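Enquirer: just coords:
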């Protein structure tokens, strides 16, 4: 049974996410990551103390099944022989541990032929009698569908304010203030705050620009460190944007009040869909989303063109 998991990943993000899932399955203290900065990773991303060898792979075009299947087969063909090539290195790393499984861990698995290929290559390696492989050694292919329980637990983990978010620099803010998008923003702010002075409106505009940059950085950090939560946040934002585009922001309330209403709706939606994410993180995303809408025009006021 397939589940609605994110299919497209870049290699580094997938490796980080896979590491978390593997830690949740085997226990964090039972998983050893194999760094690749010095002489590569010897064909392993991480291994577990109960005898599993994991290698991660994120296909570039998961929507193209033949291309993806070919790439996964090639990955196994390249990396399984590394168990022999790096036998001495791996034996030292494993330190007497007997391993019974080599697992190619991918975001998706759509083609049974990949399983047959990986198992055949695994049988070839098993026949070599490597010192750190057990007699029942097998090579497998697994995907997110094999880690549904771990994924469900991951969604419920609290994400505190310690998410590493890049703060907007003055240079970034100044650069973005000169773009056409901010010209659009400034026009809307002049209607939302018609009684404030030019200098006051400039300060308000700068705050929106900072929020736009910080919101984007927050979503980028969430996508990198907690991609499943990022996907949920993105779905919430997209749904609210679609509602806004369909119904518009028209009404008897003043523009400033409509801005507050839109901000509250975003925060409320995110709070419901991401109840375990720190309020400060949700606030940064909400404020950034509102700024983005004002610049791109999903949020419009009467008389805007």
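Expert: Good, I have the coordinates. As the structure is a prediction and not an experimental result, all values here were calculated from the model.
Enquirer: contacts and neighbour counts: CA atoms only from here.
Expert: OK.
Enquirer: which stretches of the protein form strands?
Expert: Remark: strands assigned in the chain by DSSP state E are 31-33, 46-48, 52-56, 99-105, 133-142.
Enquirer: got CSV for the ones you listed, with distance to residue 264 too?
Expert: Formatted as CSV, the strands of the chain follow (distance: least, C-alpha to C-alpha, whole Å):
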stretch, distance to residue 264
strand 31-33, 42
strand 46-48, 43
strand 52-56, 40
strand 99-105, 40
strand 133-142, 41
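Enquirer: Can you get me a residue count around residue 82?
Expert: Other residues lying near residue 82 total 17 when counted by other C-alpha atoms under 10 Å.
Enquirer: how far does stretch 146-163 stretch from start to finish?
Expert: Start-to-end span of stretch 146-163 (C-alpha to C-alpha, to the nearest Å) is 28 Å.
Enquirer: The structure to be compared is supplied as follows:
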């Protein structure tokens, strides 16, 4: 299933995942008086935190990469152990002020085997059966008890806000691996022609120059990857996307004016390099707290490629 985890820089270990989940629950359930439970003094009683309306959650993140089968088995075993802990911690949960539990959320970065959903349903039925058999022993659990598997994708608005408002050292990595060869068919022929014409004017070389083809191919690759990155940002991190879009649109107009008012074609390359450097500085100023340096360099080239492909950036060829 889809995951936003590849966009998060570095490997997410258990402590980092737990911290992220707690931050997400604080934001998502502010009006339900979310309370986090530190894992000290005898453990966390099988939950990381709770709300006043009976939602509790527990986190699990594998400490290393597993294949699909191994990941499912570890997730299954963790869910089983924590539900058992939940059932056995009646007195401790009550002392902490946890109300009758209506929902138990199993927070995992992702799952790749739907059997974890089936297992969650099995454990839910077991809990309800035990409560029906011994109501007083399990009065810390609601008659309407449910287990839900929650993945990172379920908290994209909260994760986006956490990163955007610098509530964490976490950064997004948007840099992608470019192919050695670019599939020009993914780029409209008019856009290709625009890129070729403008790059040729900057380089001041003939149309049959082999270096021109190479550079044009690179910028077509940037243009294609830029569309992919912006689409992913809009889908997964809409607030960050909106901030970036507004900056890009503002500077795009500035670029249009700079290049159209420039009359000395001998200095096209100087102007182009100045635009690249200035735009990177603007990106670094506004986005370095939330994006890796590689992401900023990638976005600079991708967005400049989009200006070459449309009518925003023009260079005199004669």
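Expert: Perfect, I can see it now. Here the structure is a predicted model, which means the values were calculated and not measured.
Enquirer: so which of the strands of the first structure gets nearest residue 1 of the first structure?
Expert: Checking those against residue 1 of the first structure by C-alpha to C-alpha gives strand 133-142 as the closest, at 13.3 Å.
Enquirer: quick one, that closest one and strand 52-56 angle?
Expert: Put simply, strand 133-142 of the first structure runs at 40 degrees to strand 52-56, going by axes from the mean of the first three to the mean of the last three C-alpha atoms, to 10 degrees.
Enquirer: Just the buried residues of strand 133-142 of the first structure, please?
Expert: Using 16 or more other C-alpha atoms under 10 Å as the test for burial, strand 133-142 of the first structure gives 133, 134, 137, 138, 139, 140, 141, 142.
Enquirer: Give the equivalent position in the second structure for the fourth one.
Expert: For residue 138 of the first structure, the aligned position in the second structure is occupied by residue 146, per TM-score structural alignment.
Enquirer: pretty sure residue 54 of the first structure contacts residue 100?
Expert: No: Residue 54 of the first structure is beyond contact range of residue 100, at 11.4 Å (criterion: C-alpha atoms under 8 Å).
Enquirer: Tell me which of those two has more neighbours.
Expert: residue 54 (26 against 19).
Enquirer: for the more buried one, what are its contacts?
Expert: 44, 45, 46, 47, 102, 103, 104, 105 (C-alpha atoms under 8 Å, 6 or more residues apart in numbering).
Enquirer: list the contacts for the last one?
Expert: By C-alpha under 8 Å, 6+ apart, the contact set of residue 105 of the first structure is 18, 54, 55, 56, 57, 141, 142, 143.
Enquirer: Return the residue of the second structure aligned against the fifth one.
Expert: So the one you mean is residue 57 of the first structure. In the second structure, residue 57 of the first structure lines up with residue 60, judged by TM-score structural alignment.
Enquirer: List the residues that contact that match.
Expert: Applying C-alpha under 8 Å, 6+ apart, the residues near residue 60 of the second structure are 14, 17, 18, 75, 78, 106, 107, 108, 109.
Enquirer: From those, which land in helices?
Expert: 14, 17, 18, 75, 78 (DSSP state H).
Enquirer: so how far is residue 259 of the second structure from the residue nearest to the match of residue 138 of the first structure when sequence neighbours are not counted?
Expert: Once flanking residues are discounted, residue 146 of the second structure sits nearest to residue 103: 4.8 Å by C-alpha to C-alpha, 6 or more residues apart in numbering. Going from residue 103 of the second structure to residue 259 of the second structure by C-alpha to C-alpha gives 59 Å.
Enquirer: Between the contacts of residue 105 of the first structure, which sits nearest residue 115 of the first structure?
Expert: residue 141 (6.0 Å).
Enquirer: isn't that closest one right up against residue 103?
Expert: Yes: judged on C-alpha under 8 Å, residue 141 of the first structure makes contact with residue 103 at a distance of 5.5 Å.
Enquirer: No further questions, thank you.
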